[in-house]
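[1] fold the following for me, if possible:
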Amino acid sequence: MIKHFINLEWKAFFRSPSFKTNLFFKILLGFSALWMIVSFLSMGVGAYFLIKNQLNTDPLVFLNNYLIFYVVGDLLFRYFLQKMPIVNIRPLLYLPIKKGKVIHFALNKTVLSFFNIVHAFFFVPFSVVLLIEGYPFLNVLGWHLALMALIFCNNFINVFVNSKDGVFYTVLAILLIFGGLKYYEIFDITLYTKPVFQAFYNIQYTALIPILLLVFLYKTAYNYFKSNFYLDGGLSKKIDIVKSEDFAWLNRFGSISTFLKNDIRLIKRNKRSKTTLLMSALFLFYGLLFFTDSIEAYKGPFWRIFAGIFVSGGFLFSFGQFVPSWDSAYYPLMMSQNIRYKEYISSKWYLMVIATLVSTILSAFYLYFGWQAYAAVVVGAIYNIGVNSHMVLWGGAYIKTPIDLTSNKKAFGDKKSFNAKTLLLTIPKLVLPMVIYAIGHFTLGEVFGFALVAISGIAGLLFKNKVFNIIEKIYKSEKYKTLAAYKQND
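    As a prediction, this is how the structure comes out:
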């Protein structure tokens, strides 16, 4: 039966409508995975000696001190990127195969996921080094098995967390709070978690606790899917009853208000769009890497504009680049209606402008780092509104990626998002404002550099209608290719 399942997976890959694209990106992902494996392997071998020589402390004790952040961070990372078993189960429901075998196959497939295996390339060599350095075999074995069991526990915890946004945001908030409290030396959570990880080494049989927890989670996941093993039951897409909202204050925008209202409802009601909103909020703090001089490579003056572009344009980039993909579920219906493309595009533009203005206001705390820091954010916002808002809408015409609003998978992008046209459009988005600022900065000073970037943004606003006419023509020319792409689910 396992051979049969593998055969089905093999056929699904080679018969995919975008096989050539998939093959290219599988190879690309393979090289990325190889790089991660080499990195983890290097850290596993060198971490012991680096900690011992540089910090002059017991490497195992030091590592146990921070393992809580490693384990929780792994869970958060999986939330965004790891594919859930439900994706593998649905296509098999039509075949004459016993439920138990299908579920076991789907769950075991996640066990063999790269997200689990990659950790072994750190912990196995680190454990071997511990043995070479004279640590007792049974103690190291118990510690190693306990940690690997916790990693696999994350695999099954993610099965449940992935379908519950509240759990994820709670875990993320707790991690950030405790991380911040430790950084500012207010409260150290590791004082309570370190003894737990140390106990896995000191008392070997305590390793049975995470192993038994792993067995329990596997059984729970199995029972969960078995009890919901129906297309019209647990495996169907969740449909929530929502309260109708009028958003009357948007009526001032005229005919495009209908689109604006729909976009706001989409953002409020769907998992993927909520995640995008969260990512946009995190962009507000991106400038700390540049304005605090914490990273030597980012101390160049033109990097301030780069930071300002991202701080004020987090929503613009994370949401705008996927227009019209946000509407992929009902895009064919929209195209059959009497809808003017220009009104549709304008509504997205206004939404990004509003978000950019809000981000700029919320970024006022950068004044603490000097007027230059906040000036970079402000002129970055002007450039985003005048130029980049047009660029992301333009690039969106070439990104034909249907978005599953109920899932966070591919929340950071998709293979179809990368092509020659979209990559070329990144030049005026990011490189051009840095060049413009550099010209002004190195001729008449930083104020002139800021002024040039702001003038570029204002010029983009003045030519808004002409640019929109060009974008509208591009959307129309790509219309049928986009509709065809949205019909593919691979």
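
[2] from now on I want contacts and neighbour counts done on CA atoms only, so please keep to that.
    Will do.

[3] now the terminal residues of stretch 291-302, how far apart.
    End-to-end distance for stretch 291-302: 12 Å, by C-alpha to C-alpha, to the nearest Å.

[4] what lies in contact with it?
    With contacts defined as C-alpha atoms under 8 Å, 6 or more residues apart in numbering, stretch 291-302 is touched by 289-290, 304, 369, 373, 434-435, 437-438.

[5] and what of stretch 151-159?
    Stretch 151-159 is contacted from outside by 71, 74-75, 78-79, 84-85, 110-111, 116, 119, 210, 213-214, 217-218, 221, using C-alpha under 8 Å, 6+ apart.

[6] quick check: end-to-end length of stretch 414-432?
    25 Å.

[7] do stretch 283-294 as well
    Terminal residues of stretch 283-294 are spaced 17 Å apart (C-alpha to C-alpha).

[8] the helices in the stretch 101-250 of the chain, which residues?
    114-132, 137-161, 165-183, 190-202, 208-227 (DSSP state H, counting those that start in this stretch).

[9] okay, the ones you listed, which one's buried deepest?
    Ranked by mean neighbour count under mean count of other C-alpha atoms under 10 Å, those are led by helix 137-161, which reaches a mean of 21.

[10] tilt between that one and helix 114-132?
    170 degrees (axes from the mean of the first three to the mean of the last three C-alpha atoms, to 10 degrees).

[11] now do helix 137-161: distance to the chain's middle.
    In terms of C-alpha atoms, centre = their mean, to the nearest Å, the centre of helix 137-161 is found 24 Å from the chain centre.

[12] before we move on, the earlier item: any chance of the helices of the stretch 101-250 of the chain in JSON lines, plus distance to I103?
    Formatted as JSON lines, those follow (distance: least, C-alpha to C-alpha, whole Å):
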{"stretch": "helix 114-132", "distance to I103": "19"}
{"stretch": "helix 137-161", "distance to I103": "13"}
{"stretch": "helix 165-183", "distance to I103": "24"}
{"stretch": "helix 190-202", "distance to I103": "32"}
{"stretch": "helix 208-227", "distance to I103": "7"}
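
[13] another sequence for comparison is provided below:
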Amino acid sequence: MIRTLISHSFKQQFRSPVWAKNLVANVFLGFAGVVLSIYVLVLGIFLSEILDSLAPDKEPIQLLNGLIIYYFAVEFFMRFFLQNVPVLAIEPYLHLPMPKRKIVHFMLRKSQVSVFNLISILLFTPFAFREVLTTHGATATLGWLVMIFGLAFTIHFLTILFKKKLNEQPNLVLIIAGLFSVVGGLDYYGFLSLSTISSDLFGSIIEQPAFALIPVVLWFVSYRANYSFLVNNTYPEEISTKKKKSKISGDFAFLKRFGRIGEMIALELKLIIRHKRPRSALMISGFLLLYGLIFYPEEQYQQMNWIFLFVGIFITGTFFLQYGQFLLSWESGYFDFVLTRKVKFRQYFESKYYLFLATSTISFVLSLAYGYFGAQIIFINLAAYLFNIGVNVFFVMRIALFNPKKIDLSKRAAFNYEGVGAAQFLIALPVMFLPYVIYAPFLILGIGEYGLLLLGVLGLIGFLLRDKWLDFITKNFIKNRHKIAAGFRAQ
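    All right, here's what the predicted structure looks like:
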């Protein structure tokens, strides 16, 4: 039966109508994967020298043991956004005389062939043979590698379970983000030393290799947790029900009080929440609010605070920068309906603008917490926020109308490049460089505060003239709407 499922998986790929269309992209991704694997392997071979140059007074193995916990924390976040949930067209098999448990086992075991698991193997195996084997012996080396692989596969299955549970409990993202923020804060301010804990835990495995069985047990437990969840939630009636009704659809009834525009904003929010790729853009925007922690606490950036303007533009505009660049592409699957429904085109773009305005305002309010690092940061973020809502957002909306590409909302979010075209590269020019064109002369003259003030004033003027901006965007759309629709149909 396993051989049959493997055969069906290959046939599903090669007989797909989009296989030939995506052949070049698949070849390119395969080549990029091979190059990445070589780079990781080389990094693993020379990892001892790299660690020795970073901290000559410490043994490389001791330093690496202190960093492993950070490595797997970063890997968890990368897996959350990039790792695919194991997928098999399971519904056609459920009514056949095939044990469901075997189908689920096949799905989970196949998922272990993952690029993230391969990265851990290529990165740490050469280091183990070069460093651990020569200083602690073969038994310690085997135990240390078993520990690494056990943790990698444990995180693999925990990520899958977390993403599965996320559909039923969306608040899990806030819980996990809060947990990591609290632990990271305790570590940053010295109340808790994660590096010391990591060094002691993984160092003890070298001393007592039998402790390496603990990650293996965690691997087995996380596997069984996924298995139990899938077995208990995979029935034909449940699958058909989930297709008809989404548990996280949301009504957003409070938006109806704002009339037709409020109703359209509610529809936009439902589109975001119900589909993986736009929902991923929203989640990434939430996580990127922490982007300032990379720059604000560091003393070297205090002497080059011109970079804070870039951070402020990014933090207060991260959602419309990610989501707005595909302004029309999100609805490309039913774009003909967009053109024929009883909604004025001006209201269509106005609803999108006010959605972007609301998200930028929320981001700015949350960014006020960065005032802890200095009142100047609040002033910079305010100028960036005003410039975003009065200038940048309209540039993004206008450039997004330039030859938009079709996006299939039913496809995965990770490694999905549908919709990416020339417009996405053009957007970066005005959004990231225009503020500096205005700000740089004042900064050179030593009066950067006046440059920030001018940015804020220009943004405020643009906001007050938003009706003119929206009229301009609407007229351009009306002029090219049939060409855009024909382009979506042709793709």
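
[14] now list the buried members of the contacts of stretch 291-302 of structure 1.
    With neighbours counted using 16 or more other C-alpha atoms under 10 Å, the contacts of stretch 291-302 of structure 1 contain these buried positions: 290, 304, 373, 434-435, 437-438.

[15] any buried residues in the host helix or strand of G44 of structure 2, and which?
    Take DSSP states H and E as the rule and G44 of structure 2 turns out to sit in helix 23-45. Neighbour counts over helix 23-45 of structure 2 (16+ other C-alpha under 10 Å) mark 37, 40-41, 43-45 as buried.

[16] for stretch 461-481 of structure 2, same thing?
    Under 16+ other C-alpha under 10 Å, the buried positions of stretch 461-481 of structure 2 are 462-463, 466, 469-470, 473-474, 477, 481.

[17] same thing with stretch 409-417 of structure 2?
    Here stretch 409-417 of structure 2 shows 409, 412-413 as buried, counting by 16+ other C-alpha under 10 Å.

[18] which among those gets closest to L51 of structure 2?
    Closest to L51 of structure 2 out of those is A413 (34.9 Å), distances taken as C-alpha to C-alpha.

[19] what comes up buried for stretch 340-352 of structure 1?
    Using 16+ other C-alpha under 10 Å as the test for burial, stretch 340-352 of structure 1 gives 341-352.

[20] please disregard the earlier target; I meant stretch 393-409 of structure 1.
    393-405, 407-409.

[21] so which of the buried residues of stretch 409-417 of structure 2 are in strands?
    Among these, DSSP state E puts none in strands.

[22] tell me the one among these nearest to E263 of structure 2.
    Comparing these against E263 of structure 2 with C-alpha to C-alpha places L409 closest, at 21.0 Å.

[23] touching, that closest one and R277? I think so.
    Yes - L409 of structure 2 is in contact with R277 according to C-alpha atoms under 8 Å; the separation is 6.9 Å.

[24] want to throw the buried residues of stretch 340-352 of structure 1 into a markdown table with distance to I89 of structure 1?
    Formatted as a markdown table, those follow (distance: C-alpha to C-alpha, whole Å):
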| residue | distance to I89 of structure 1 |
| --- | --- |
| Y341 | 39 |
| K342 | 41 |
| E343 | 41 |
| Y344 | 37 |
| I345 | 38 |
| S346 | 41 |
| S347 | 38 |
| K348 | 36 |
| W349 | 39 |
| Y350 | 41 |
| L351 | 38 |
| M352 | 38 |
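
[25] filter those down to the ones in helices?
    Counting by DSSP state H, those place 341-352 in helices.

[26] list the contacts for the aligned residue in structure 1 for I214 of structure 2?
    Structural alignment (TM-score structural alignment) places I214 of structure 2 against I209 in structure 1. Going by C-alpha under 8 Å, 6+ apart, I209 of structure 1 touches A146.
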